[in-house]
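Enquirer: Coordinates only, no sequence provided:
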């Protein structure tokens, strides 16, 4: 039974009712008095445990923090680490010249592609890094325009937080739907969304790092994913964007700063800008202070030339500490030309999906305005008639 969804909640809910009624009624009365005391104690404790499990499952179902039992207990995640030289499962699937054979979802059927676009799933393989990851890819309606079948589209890589699920970028944050609405209203340019989890070896949080002797996550996301998409889709070779929430926000800012030749713009939704080291990450730097510094975005801005990128930083006013509003303000204060940045503070905002959604339109508009043409760092499109942007802090 799946860890997320209604069936498990129903089963646990029934169990909660049963043990709660048993605890209230005292259970069957038989045997010595001490037996009854033990029975009732067990029933009360069981009711409490089941209630906690019920709350945990409900919160996980709402937030999609763990998508499967293997995610929860650290087993197989469906992401495979391979030796370099692997090839994508879709390399041979679009010899006809159209869109590759993405594994279909319920987003749309083939007859609706020219109106809604396509949302499909595919495995991306890393020739340089040896990593693999499954991604959800959204192709806008314009991709299927027969009158302009040679057009190439800029790409935005989109990341959830840790240990979030890629699906929540669709179900909770609604990025494909919001992009489609913006395209139809002529507020947003057509772009391809590549939604994938940057935590390639769950349950470990690699913080989008090339770990010495371990997963080469920066290489996968900045070189392998672009190469795989360029070989299989009509995408521009540069001028891409990258966006993420929380840990995904740190990844987005970090990848743009490290690979400005590929990513000219980025959006960090409640991200942070320091190099994290805790029980979920382990040693990401191989004991090297230099490696740690190079993965600390404040340090990079203070000690290295600023990259020619544009960055949107959003944060809730109630998010505290170095990973909250004070940390975001500190980072913004270090930005200097040719890098540009804007800080948007969500009034009374916190670290949750509701507040990410409140800046979703601003984030997509920023990307639309700042995505470049192939090989360019200049905007190729200016949105029109945008409304409802939160005020910058």
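Expert: Yep, it's here. Treat the numbers as computed from the prediction; the structure is a model and nothing was measured. Numbers count the residues shown, from 1 in each chain.
Enquirer: C-alpha only now, for contacts and for neighbours.
Expert: OK.
Enquirer: ranges for the helices of the stretch 151-300 of the chain?
Expert: 168-171, 175-184, 217-219, 225-232, 247-258, 289-294, 297-303 (DSSP state H, counting those that start in this stretch).
Enquirer: what's around residue 69, how many residues?
Expert: 15 (other Cα atoms under 10 Å).
Enquirer: show me what contacts the nearest residue to it once chain neighbours are set aside?
Expert: Counting by Cα to Cα, 6 or more residues apart in numbering, residue 69 lies nearest to residue 3, which is 6.0 Å off, once chain neighbours are set aside. The neighbours of residue 3, taking Cα atoms under 8 Å, 6 or more residues apart in numbering as the test, are 57, 61, 66-69.
Enquirer: before we move on, the earlier item: which one, of the helices of the stretch 151-300 of the chain, ends up nearest to residue 311?
Expert: Of all the helices of the stretch 151-300 of the chain, helix 247-258 sits nearest to residue 311, with 7.2 Å by Cα to Cα.
Enquirer: For that closest one, which residues meet the burial criterion?
Expert: 247-258 (16 or more other Cα atoms under 10 Å).
Enquirer: now the residues you listed as JSON lines including distance to residue 15?
Expert: Output for the buried residues of helix 247-258, formatted as JSON lines (distance: Cα to Cα, whole Å):
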{"residue": "247", "distance to residue 15": "36"}
{"residue": "248", "distance to residue 15": "37"}
{"residue": "249", "distance to residue 15": "39"}
{"residue": "250", "distance to residue 15": "41"}
{"residue": "251", "distance to residue 15": "41"}
{"residue": "252", "distance to residue 15": "43"}
{"residue": "253", "distance to residue 15": "45"}
{"residue": "254", "distance to residue 15": "46"}
{"residue": "255", "distance to residue 15": "47"}
{"residue": "256", "distance to residue 15": "49"}
{"residue": "257", "distance to residue 15": "51"}
{"residue": "258", "distance to residue 15": "51"}
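Enquirer: what about versus this one:
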């Protein structure tokens, strides 16, 4: 079967749409009479052409924006609440594939780094999820053989795929450029979707009676990565970043679990969540749990967490006013910074403009203790 996001499927769908249009033009004179057969022929030809055009456009849009990565993801036949896994941390990471990073320095590992596709198994949550790990060139250089690196978890929006963090948002290549220009210290990226559960937007919550997603990202993932790679285990060396839903998750991880992530970057994020058809019941009927996952409420009412936050928005973004409310609400020892573009929407182009300054900001927040 052709891959859902593959270029061949888009070509086939586009050719079928063109063929349907040509066939309609060729057959249209035959449907010129007023008989019921001719009327049905015109209706059928019209809708068949429209359907093929819509399918082709939907496939192209899905491939570009990364809403669904596979057929099982689209049809909701993949995944579940996860399985219980071995608690041995050495079994938490399994490498399933690699891909080179091409740059002006070449594609050698010690020049441009390497992307590994891995599966992460959560010991506490019982969840599993795929991830792409970008190892910077220094990871393979002799001078850094005993060095432990900082880690940045990068989350896509929902729905979305981790692949788009590489191909459209270009996190690895932008990170490499920032490292080469001394804007960012050598840092390992862990690129993932914000929900390990197929076709459910969990908003990175520990859902009552359901998947424990926050536990997976704040407990299982840092431990697994530190055991599988030369990553410093301290929260001061860990950051969470993301766009849209991924940005909300990043902020929540830092504010709710500062012992896991010491910094967070949110691009075009919302700051609260509610139940909708994509989430299902997130709160188990508990208004208190809903309130505890409202980030503005946390800044206003809860003890301040010793973390650094970066919020990115634009003057015409939907979250602009909410971002100003967040700025007005934070208090020490929380540190808060913003990026505000003159214009920009909820899209990859806007986020690509925000990533370079976000990485430069991140460089000032990540601290790898000397003992590491």
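Expert: In hand now; what should we look at? Computed from a predicted model, the values in this text were never measured in an experiment.
Enquirer: for the residue in the second structure that residue 149 of the first structure lines up against, what are its contacts?
Expert: The alignment partner of residue 149 of the first structure in the second structure, by TM-score structural alignment, is residue 145. Residues near residue 145 of the second structure by Cα under 8 Å, 6+ apart: residue 139.
Enquirer: tally of neighbours for the aligned partner of residue 158 of the second structure in the first structure?
Expert: Under the alignment (TM-score structural alignment), residue 158 of the second structure pairs with residue 162 of the first structure. Other residues lying near residue 162 of the first structure total 22 when counted by other Cα under 10 Å.
Enquirer: got it, and residue 374 of the first structure?
Expert: 18.
Enquirer: so what's it up against?
Expert: Residue 374 of the first structure sits next to 154, 236-239 when contact means Cα under 8 Å, 6+ apart.
Enquirer: now residue 257 of the second structure
Expert: residue 218.
Enquirer: now swap in the one 3 residues further on and tell me
Expert: For residue 260 of the second structure, the set of contacting residues under the criterion of Cα under 8 Å, 6+ apart consists of 218-219, 222, 234-235, 238, 253-254.
Enquirer: So it versus residue 208 of the second structure, what's the distance?
Expert: Computed with Cα to Cα, to the nearest Å, the distance linking residue 260 of the second structure and residue 208 of the second structure is 22 Å.
Enquirer: What of residue 158 of the second structure?
Expert: 21 Å.
Enquirer: returning to what we had before: tell me the one of the contacts of residue 260 of the second structure nearest residue 363 of the second structure?
Expert: Closest to residue 363 of the second structure, out of all of the contacts of residue 260 of the second structure and judged by Cα to Cα, is residue 238, at 11.2 Å.
Enquirer: Grab the most central residue of the second structure for me.
Expert: Nearest residue to the geometric centre of the second structure (Cα atoms, centre = their mean): residue 156, 1.3 Å.
Enquirer: Reduced to three states, what does the aligned residue in the first structure for residue 339 of the second structure come out as?
Expert: Mapped onto the first structure by TM-score structural alignment, residue 339 of the second structure lines up with residue 344. For residue 344 of the first structure, the assignment made with DSSP: H, G, I helix; E, B strand; the rest coil gives strand.
Enquirer: Does residue 344 of the first structure touch residue 325 like I think?
Expert: No. With contacts counted by Cα atoms under 8 Å, residue 344 of the first structure stays clear of residue 325, the gap being 10.2 Å.
Enquirer: the more surrounded of those two?
Expert: residue 325 (25 against 21).
Enquirer: quick one: the longest helix seen in the first structure to the second structure mean distance?
Expert: Taking DSSP state H as the criterion, the first structure has its longest helix at helix 33-63. Compared with the second structure after the fit, helix 33-63 of the first structure shows a mean deviation of 1.6 Å (mean Cα distance after the TM-score superposition for the first structure).
Enquirer: What sits closest to residue 341 of the second structure if chain neighbours are left out?
Expert: Closest to residue 341 of the second structure by Cα to Cα, 6+ apart is residue 314, at 4.3 Å.
Enquirer: give the contact list for the alignment partner in the first structure of that neighbour.
Expert: For residue 314 of the second structure, the aligned residue in the first structure is residue 316 (criterion: TM-score structural alignment). Applying Cα under 8 Å, 6+ apart, we find residue 316 of the first structure in contact with 270, 324-325, 345-351, 355.
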